[in-house]
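Chemist: Predicted structure and sequence below. I'll ask about it afterward.
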Amino acid sequence: MTAGESAFPIGYFFIISKLNNLVIDVENPTEAGPGARIIMKERQAKSPERDSQLWIHQNGFLTNKMTGLVLDINRSPSFMAIFNGENHLYLDQMKEEDTAHDQRFAFEEETGFIYSLHNENIVFDIRKAEVAEGGRVIVYKRKGISEDSSKKPLHQYWSVELGDPPKIDEDDEEEDESKRARLRSWFGNWSGWDKRKNGMLVEHDLEEAHEKVYTEKKASLSHELLAGAAAFAAVHAWEKRQEEAGEEVHHSMTKKLLASLAAAEMVKLYEERGIEEEDDDEEKKIEKKNILQRMSASAAQNLFEAKHGRV
């Protein structure tokens, strides 16, 4: 089975264990970066809090919505784990495809195995078949399929379920599933889409988001749309400033500046539009604001790379 034939759906989805009905999540998601551990947690009901539990499958890569990083296989440091052939899953930057053999996976819906495209006998597993929250997600040798329910390796069986679709403008004929998927992909590793139907978002799409938020001032919009609008506003403001000053583009410095500008713009939108829920306590409000800032910063950096090239 190739990446294109995998049973993963298009769009963001939860990965659910058939052992304990918990979902794959990132440890300490608001602080997570490359090297963050992957664990099992109770499923969250709302975005953006649940975004660390949502994944999108692109050309074999499983990208985390909140962080924009992909799942990678890392050899466990313990002697027993090395002896047993146990490897952990963690987050990392997306590698070039020819060196990404530890980052590309596929899903067998019929059996429930999620396996490495490099070696289909290596599958997602839960360390020590831990039932409680916090269990480590690892990869391990595929167990045999048993008809005896008591012998089924449920710790290696998974299901996937699409997250709720974001709010869209029902009166806008241009809104569709493919655009929604492309918009969401800007908050992770957006490259890798090889067809326009499910391809990378272009500048015009973010410009439309900006139009709906800043000009039309539509009331009911998804978090992705708001963050995308803030990102477009930040990049547009920076480009105007550069043009007026006649300065050259310096990629590393510019990306950091754009991230700050987009995050600040997102805070302004957050405060103007009252995005928090009525039952959000102060800690929840701060967490939600931080997540949205990271989303807009990521989108701004991706837009910059699309227009001016990568470092």
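Modeler: In hand now; what should we look at?
Chemist: can we go C-alpha only for contacts and neighbour counts from here?
Modeler: Will do.
Chemist: Any buried residues in the longest helix along the chain, and which?
Modeler: Scanning the chain for the helix with the most residues, using DSSP state H, yields helix 282-308. By neighbour count on 16 or more other C-alpha atoms under 10 Å, the buried set for helix 282-308 is 288-304, 306.
Chemist: same for it, what does it pack against?
Modeler: Contacts defined by 3 or more C-alpha pairs under 8 Å, 6 or more residues apart in numbering; DSSP states H and E place helix 282-308 against helix 223-245, helix 251-273.
Chemist: 10 Å instead?
Modeler: helix 177-185, helix 203-210, helix 223-245, helix 251-273 (3 or more C-alpha pairs under 10 Å, 6 or more residues apart in numbering; DSSP states H and E).
Chemist: Comparison target below:
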Amino acid sequence: MSSNFPQGYFYIKSRQNGFVLDVFDGGMSNDTQIIVYPQKYNDASNQLWSYDDGFLNQKWGYHDGFIHVLADPRLVLDIRGGISKEGSQIILYERKHQNNANQQWVVEPFGNAGGQYAHLSHEIIAGAAAFEAVRAYARHQQNEGKPIAHPHAKEAIAAIASAELLEQHNWGGDKEQAKKAAEQAAQNYYTREYEGFPSVQ
């Protein structure tokens, strides 16, 4: 079943108010809230999304403006209570056939595609790569049944961030500068989210 999401990173923008989906405070724990918030063009890594095949209950589809669970297309992303203000929570709710503006979304490719990656700052590119690196590392460790905190975790995450950044072929900025920024940002994300976890020696 097709997801209809674009490749690469994108914003998810509400048709009701023009706000975008935002990971509250850049959190990375499983219970972090998703909210709507004004779109950011700098330091926007907590508003950028990508589609990866995952478990069935974590797969999403995009059709007719609705973002729905592939396992049950009746359940869609919904701005809780239809409240049109920044910080409103996002929930799963049964699809409404009328008065459904709070369930309607526009997927906007990061940089609006068309070669505009070249005009984005290295901080944005680095932040997106860093966020993806920490997420990929944590997912790998969990799948392997290993602790997230590890003496060599920062080095591993920095390497993943570098590789992720080099995949941004459409971006024409200073990749060496962005690579260093991505490595540092990834290590900072890791420190903030996981350094308090138990580690193995």
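Modeler: Alright, I've got the coordinates. In this text, all values refer to a predicted model and were calculated from it rather than measured experimentally.
Chemist: Distance of the residue nearest the centre of the second structure relative to Glu108 of the second structure?
Modeler: Centroid-nearest residue in the second structure, with C-alpha atoms, centre = their mean: Trp49, separated by 3.5 Å. As defined by C-alpha to C-alpha, to the nearest Å, Trp49 of the second structure lies at a distance of 10 Å from Glu108 of the second structure.
Chemist: Please identify every residue contacting each of those two.
Modeler: Both Trp49 of the second structure and Glu108 are contacted by Phe5, Tyr9, Phe10, Tyr11, Ile12, under the criterion C-alpha atoms under 10 Å, 6 or more residues apart in numbering.
Chemist: what's the closest of the residues you listed to Ile148 of the second structure?
Modeler: Tyr9 (24.8 Å; C-alpha to C-alpha).
Chemist: how about the alignment partner in the first structure of Asn102 of the second structure, what does it touch?
Modeler: For Asn102 of the second structure, the aligned position in the first structure is His155, judged by TM-score structural alignment. Counting by C-alpha under 10 Å, 6+ apart, His155 of the first structure makes contact with 17-20, 113, 124-131, 137, 143.
Chemist: if you set the cut-off to 6 Å instead, what comes out?
Modeler: Residues near His155 of the first structure by C-alpha atoms under 6 Å, 6 or more residues apart in numbering: Leu19, Asp125, Ile126, Ala129.
Chemist: So what does the first one match up with in the second structure?
Modeler: What that stands for is Leu19 of the first structure. Per TM-score structural alignment, Leu19 of the first structure is aligned with Gln16.
Chemist: okay but its match is in contact with Ala101, surely?
Modeler: Yes - taking C-alpha atoms under 6 Å as the definition, Gln16 of the second structure is a contact partner of Ala101 at 5.1 Å.
Chemist: distance of Asn21 of the first structure from Tyr157 of the first structure?
Modeler: Taking C-alpha to C-alpha as the measure, Asn21 of the first structure falls 11 Å from Tyr157 of the first structure.
Chemist: Which one of these two is surrounded by more residues?
Modeler: Per other C-alpha atoms under 10 Å, whichever of Asn21 of the first structure and Tyr157 has more neighbours is Tyr157, with 21 against 16.
Chemist: I'd like the distance between the residue lying closest to the more buried one once chain neighbours are set aside and Ile16 of the first structure.
Modeler: Computed as C-alpha to C-alpha, 6 or more residues apart in numbering, the closest residue to Tyr157 of the first structure that is not its neighbour in sequence is Gly112, at 4.6 Å. For Gly112 of the first structure, the distance to Ile16 of the first structure (C-alpha to C-alpha) stands at 10 Å.
Chemist: what touches both of the two?
Modeler: Trp158.
Chemist: Pick out whichever of the two has more residues nearby.
Modeler: Between Gly112 of the first structure and Ile16, Ile16 has the larger neighbour count (other C-alpha under 10 Å), namely 22 against 19.
Chemist: mind listing what that one touches?
Modeler: Leu22, Val23, Trp158, Ser159, Val160.
Chemist: Can I take it that it is in a strand?
Modeler: Yes - assessed with DSSP: H, G, I helix; E, B strand; the rest coil, Ile16 of the first structure lies in a strand.
Chemist: show me where the second structure has helices.
Modeler: 122-143, 153-166, 175-194.
Chemist: Aligned counterpart of Tyr115 of the first structure in the second structure, please.
Modeler: Checking with TM-score structural alignment, Tyr115 of the first structure has His68 as its match.
Chemist: gap between the closest residue to that match other than its chain neighbours and Phe10 of the second structure?
Modeler: Excluding the flanking residues, the one nearest His68 of the second structure by C-alpha to C-alpha, 6+ apart is Val76, at 4.2 Å. Computed as C-alpha to C-alpha, the Val76 of the second structure to Phe10 of the second structure distance reads 18 Å.
Chemist: same check, this time on Gly26 of the second structure
Modeler: Taken as C-alpha to C-alpha, the span from Gly26 of the second structure to Phe10 of the second structure is 16 Å.
Chemist: From the neighbour counts alone, determine which of those two ranks first.
Modeler: More crowded of Gly26 of the second structure and Phe10, by other C-alpha under 10 Å: Phe10, with 21 against 17.
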